[in-house]
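Enquirer: model the structure of this input:
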Amino acid sequence: MNSSEETAIAILGWLANEPELLGRFLALTGTDPSSLRHAAADPGFLAGVVDFLMGHEPTLLAFCAATGTRPEDVVRAHAVLSGPDNPGDF
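Expert: A predicted model of the protein is given here:
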């Protein structure tokens, strides 16, 4: 597992402790709680986890404050997981 994947897993773990955000994420992705562990093995899903956080700066900053993660590490994970053909909006 690379550092970008580790960042995405950390985001997912943080979301698990934020019921309102987790519910929103699950609704947007169409994923149910019972399939999260399996989905987390999919790089495309991990890209979606990071993308979810990148889409709302207050949520990004809340994650970073709660976990001690630097925002630029999340940006880097987003770029790596999204790939060169899908750079995202940042």
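
Enquirer: please count neighbours and contacts with C-alpha atoms only from this point.
Expert: Noted.

Enquirer: surely residue 77 is in contact with residue 4?
Expert: Yes - look at residue 77 against residue 4 with CA atoms under 8 Å: they come within range, at 4.2 Å.

Enquirer: and residue 20, what does it touch?
Expert: Taking CA atoms under 8 Å, 6 or more residues apart in numbering, we find residue 20 in contact with no residue.

Enquirer: now the other sequence, so there's something to compare against:
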Amino acid sequence: MPIRDRHTSDPSAIGIAALSFLAADPVLMRRFLDLSGYQADQLRAEAEKPSFFVALLDFILAHEPTVMQFASFAEIDPAAVGQAREG
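Expert: Got it, this is the predicted structure:
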């Protein structure tokens, strides 16, 4: 799910792209759920809360290869992920 502005650090756009990224990878999604304590059926409701995207970006940022995979998936600069987290 490419983001229109490759240099964006818009937390909302990057957060939504991050959720799409995880949804496309069942193994990574399962790991996020296991580590975060969220349940799959909670994701829709939780995605309406800014704290959810903070947790999601923290998960991605904790593993550099995942950051790089996500940046490639979203077609953004990898640094934008950290900027969005600070957002």
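
Enquirer: quick one on the thing from earlier: now the common contact residues for residue 77 and residue 4 of the first structure.
Expert: By CA under 8 Å, 6+ apart, no residue touches both residue 77 of the first structure and residue 4.

Enquirer: residues in contact with the residue of the second structure most remote from its centre?
Expert: Within the second structure, the residue lying farthest from the chain centre (CA atoms, centre = their mean) is residue 41, at 17.6 Å. Applying CA under 8 Å, 6+ apart, we find residue 41 of the second structure in contact with no residue.

Enquirer: so what corresponds to it in the first structure?
Expert: When the first structure is aligned by TM-score structural alignment, residue 41 of the second structure is paired with residue 34.

Enquirer: before we move on, what about residue 57 of the second structure?
Expert: Under TM-score structural alignment, residue 57 of the second structure pairs with residue 50 in the first structure.

Enquirer: tally up the residues packed near its match, please.
Expert: Using other CA atoms under 10 Å, residue 50 of the first structure is surrounded by 27 other residues.

Enquirer: test my guess that it contacts residue 76.
Expert: No - between residue 50 of the first structure and residue 76 there is no contact under CA under 8 Å: 10.0 Å.
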